[in-house]
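build me a structure from this.
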Amino acid sequence: MVLDYAISKEYLSVNPIPNVKIKKKVLTLEQREKKKEKYLERSELKQVIKDMAVIDKSTALLIEFMSLTGLRFGECVAIQSKNIENNVLHINGTWDSVSNSKTTTKNIYSDRKITLPKRCLQIIEEYPLKYPKDKISKDNYIFIYKNNKPYSISIVNSRLKKINSAKNLSTHIFRHTHIALLTELGIPLKSIMERVGHNNPQTTLSIYSHVTEEMSKNIIEKLNEIDLLN
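Okay, the predicted model is just below:
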């Protein structure tokens, strides 16, 4: 509108905007590899869970649950029995390690409800059975540690460091892995963002675009294998 006005007043002879082209940013090989480090491939995830089960079965169940839900670590360990109804989980808080208590979620987008797959329900049923009745949390937290409180992120990260992996393992990688898994399943970006509680699409889109790019390459590889002449 401003440029049209400038042309009408003969301040400009033509509108330059239609001729402006924005070059697509080309990632270097190093940048592409860094993107891949943000999440685990399905085969890598299976191996990490398997290796963790040898170190500590409870932690293995915890990281498997995070991979299948996309929850932040604090959200995951703040889950209480009352937050689950049928197969729906209401994420209404996060665990604050400083105050050692459950607090509100990161933002309004983080307060959400998600549907749990069957395996997550199995994990919830299996996890408390590892502890004697007197050790089960009075507040009915699911993922508790020896002190009858939710797991500490430092404990989980220290155990992850014991696993021999090419990726830099931390609790947050499982959240990114969940985004990658949903992308592979063809779930729309908006639905993924709602499930993981993202209001800023930057992180989700970064992983989403990289995975879809890899999927496109796989399509070409499969097409190249088709021989219609023989």
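
for the rest of this, base every contact and every neighbour count on C-alpha atoms.
Noted.

tell me which residues are up against the helix or strand hosting residue 126.
For residue 126, the host element (DSSP states H and E) is helix 118-126. Helix 118-126 is touched from outside by 61, 65, 68, 87, 142, with contacts defined as Cα atoms under 8 Å, 6 or more residues apart in numbering.

ok, the residue positioned nearest the centre of the chain to residue 4 distance?
Compute the mean C-alpha point of the chain, and by Cα atoms, centre = their mean the closest residue is residue 175, 2.3 Å away. Relative to residue 4, residue 175 is positioned 48 Å away (Cα to Cα, to the nearest Å).

try residue 197
42 Å.

run through the residues that contact residue 167.
By Cα under 8 Å, 6+ apart, the residues touching residue 167 are 37, 40.

you'd agree it is in a helix?
No: under DSSP: H, G, I helix; E, B strand; the rest coil, residue 167 sits outside any helix and is assigned coil.

which stretches of the protein form helices?
Along the chain, the stretches classed as helices by DSSP state H are 2-8, 29-36, 42-55, 57-69, 73-77, 118-126, 153-160, 173-184, 189-196, 201-224.

before we go on, could you also do this sequence so I can check it against the first one:
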Amino acid sequence: MSKTKNSVIKMYTKKNNEKCYMFKVYCGIDPLTGKEIYTTRRGFKTKREANLALAELKLQISKGEFRKQCVETYADIYKLWVVQYEKTVEESTFVKTYGIFKNHILPALGEYKIEKMNVEVCQRHVDEWADKLKKFRTVKSYASKVVDFAVKRGYITTNPFKLVEMPKKLKKINIGDEEEPENFYTKEQLNEFLNCLEKENNFKAFVLFQLLAYSGMRKGEALALTWRDINFTTNEIRINKAISRGKNNALYVKTTKTGIARTIKMDLKTMAILKKWKKQQREDYLALGFNTSQPKQLVFSNENNEFLQPTKPRKWLQHILTKYNLATITTHGFRHTHCSLLFEAGVGIKEVQDRLGHSDVQTTLNIYAHVTEKAKDEAINKLENFMSL
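Purely as a prediction, here's the structure:
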């Protein structure tokens, strides 16, 4: 005996306060699982439109022509895709991607029927992203991944994003605009910065920026360092991890950006400063009730002897720049500073790439280009001085 269940059409309100109608209908028993099958239809502008769709669907069911569609919208596909995607990337990468979908992609595409999406729809949204987002290509790429997933699962046959024409954002040049300041210090600027910082009553901050400038490591790598990563006998530091922000804004330890560990040689001065900090840390944190002699003790930690918030170094930096009226630089700029000073010291590109842990030599070359521009200025100055003799 066939089982029948009543279907009720209900009104609901979207996030934009638009009133729509929906219904849920019983479709029978799944022969594979023996469980009841239901399908939901929503997005109808009028109750009459919903009634017609319900009647048509019931007719298909009665004739045995209905095949439940597990997913209907882009958002439905996304929910399936994101479960698999999360298993393939670092937690911090997943959090960033989730934000892109939440803020840009799902508000634009979420309610579209997946089988109705075409190149015109995709092109319109790519153009909109290009108008307001600097990294619109990344947004388009992620939006397309979900549709690729739909193709692989057989919900649609082609991905319309593949046919989209990517807008070209021409850089606007205004006469009189000043060039953006370089995000690295010269040797003289670095020495001035460190001298100013050393005057402050914040030895931890001084040690951190000394280390960043003389090692070239990333901030997240420095904040993940433990004392067992530092070999005072060989004057080497092992860089094999970094801290990053994951779900619920929590900090966690992950691999380096490239996933490859590296060991770098350090100068004697920086190693001596680190050794002095290790002794002072032991005294300071013992007063707070912490034993910093443990093998996994962080080199830089907060007052609770836990991960130092990545925003803290930026606050320290801004304080010094403002107080002493120094040239603007970011925390990451000390990595660029180290790279540029290595080039000026005559170190080869391959050696610089290995020391900084760049997976792509082009990244190293981009910084090298800045240094060679400075070298060009020095070359003409030398010529001018020579000719004036």
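
which of residue 197 and residue 4 of structure 1 has more neighbours?
The neighbour comparison of residue 197 of structure 1 against residue 4 (other Cα atoms under 10 Å) goes to residue 197, with 23 against 14.

trace that one over to structure 2, please.
Here residue 197 of structure 1 is matched to residue 357 in structure 2, going by TM-score structural alignment.

touching, its match and residue 258? I think so.
Yes: applying Cα atoms under 8 Å, one finds residue 357 of structure 2 in contact with residue 258, separated by 7.3 Å.

circling back to that earlier point, which residue in structure 2 lines up with the residue nearest to the centre of structure 1?
In structure 2, residue 175 of structure 1 lands on residue 335 (TM-score structural alignment).

hmm, its match is touching residue 213, no?
Yes: using Cα under 8 Å, residue 335 of structure 2 makes contact with residue 213 at a distance of 6.3 Å.

what sits closest to the match of residue 175 of structure 1 if chain neighbours are left out?
residue 216 (4.3 Å; Cα to Cα, 6 or more residues apart in numbering).

what's the match for that neighbour in structure 1?
Match for residue 216 of structure 2 (TM-score structural alignment): residue 70.

wait, its match sits on residue 181?
No: counting by Cα under 8 Å, residue 70 of structure 1 does not reach residue 181; the two are 9.9 Å apart.

burial of the aligned residue in structure 2 for residue 213 of structure 1, as a residue count?
Mapped onto structure 2 by TM-score structural alignment, residue 213 of structure 1 lines up with residue 373. Counted with other Cα under 10 Å, residues neighbouring residue 373 of structure 2 total 11.

equivalent analysis for residue 322 of structure 2, please.
Residues near residue 322 of structure 2, counting by other Cα under 10 Å: 11.

residues in contact with it?
If you count contacts by Cα under 8 Å, 6+ apart, residue 322 of structure 2 has none.

mind checking how far it is from residue 201 of structure 2?
Distance from residue 322 of structure 2 to residue 201 of structure 2, by Cα to Cα: 16 Å.

now swap in residue 237 of structure 2 and tell me
Counting by Cα to Cα, the gap from residue 237 of structure 2 to residue 201 of structure 2 is 26 Å.

and for residue 10 of structure 2?
From residue 10 of structure 2 to residue 201 of structure 2 the distance is 66 Å (Cα to Cα).

more neighbours: these two, which one.
Neighbour totals were compared for residue 10 of structure 2 and residue 201, and residue 10 leads with 13 against 9 (other Cα under 10 Å).

in a strand, that's where the more buried one is, yeah?
Yes: assessed by three-state DSSP, residue 10 of structure 2 belongs to a strand.

assess the claim that it and residue 22 are in contact.
Yes: under the criterion of Cα under 8 Å, residue 10 of structure 2 makes contact with residue 22 at 5.4 Å.

and the residue lying closest to residue 68 of structure 1 once chain neighbours are set aside, what does it touch?
Closest residue to residue 68 of structure 1 apart from its sequence neighbours, by Cα to Cα, 6+ apart: residue 178 at 6.0 Å. Residue 178 of structure 1 sits next to 66-70 when contact means Cα under 8 Å, 6+ apart.
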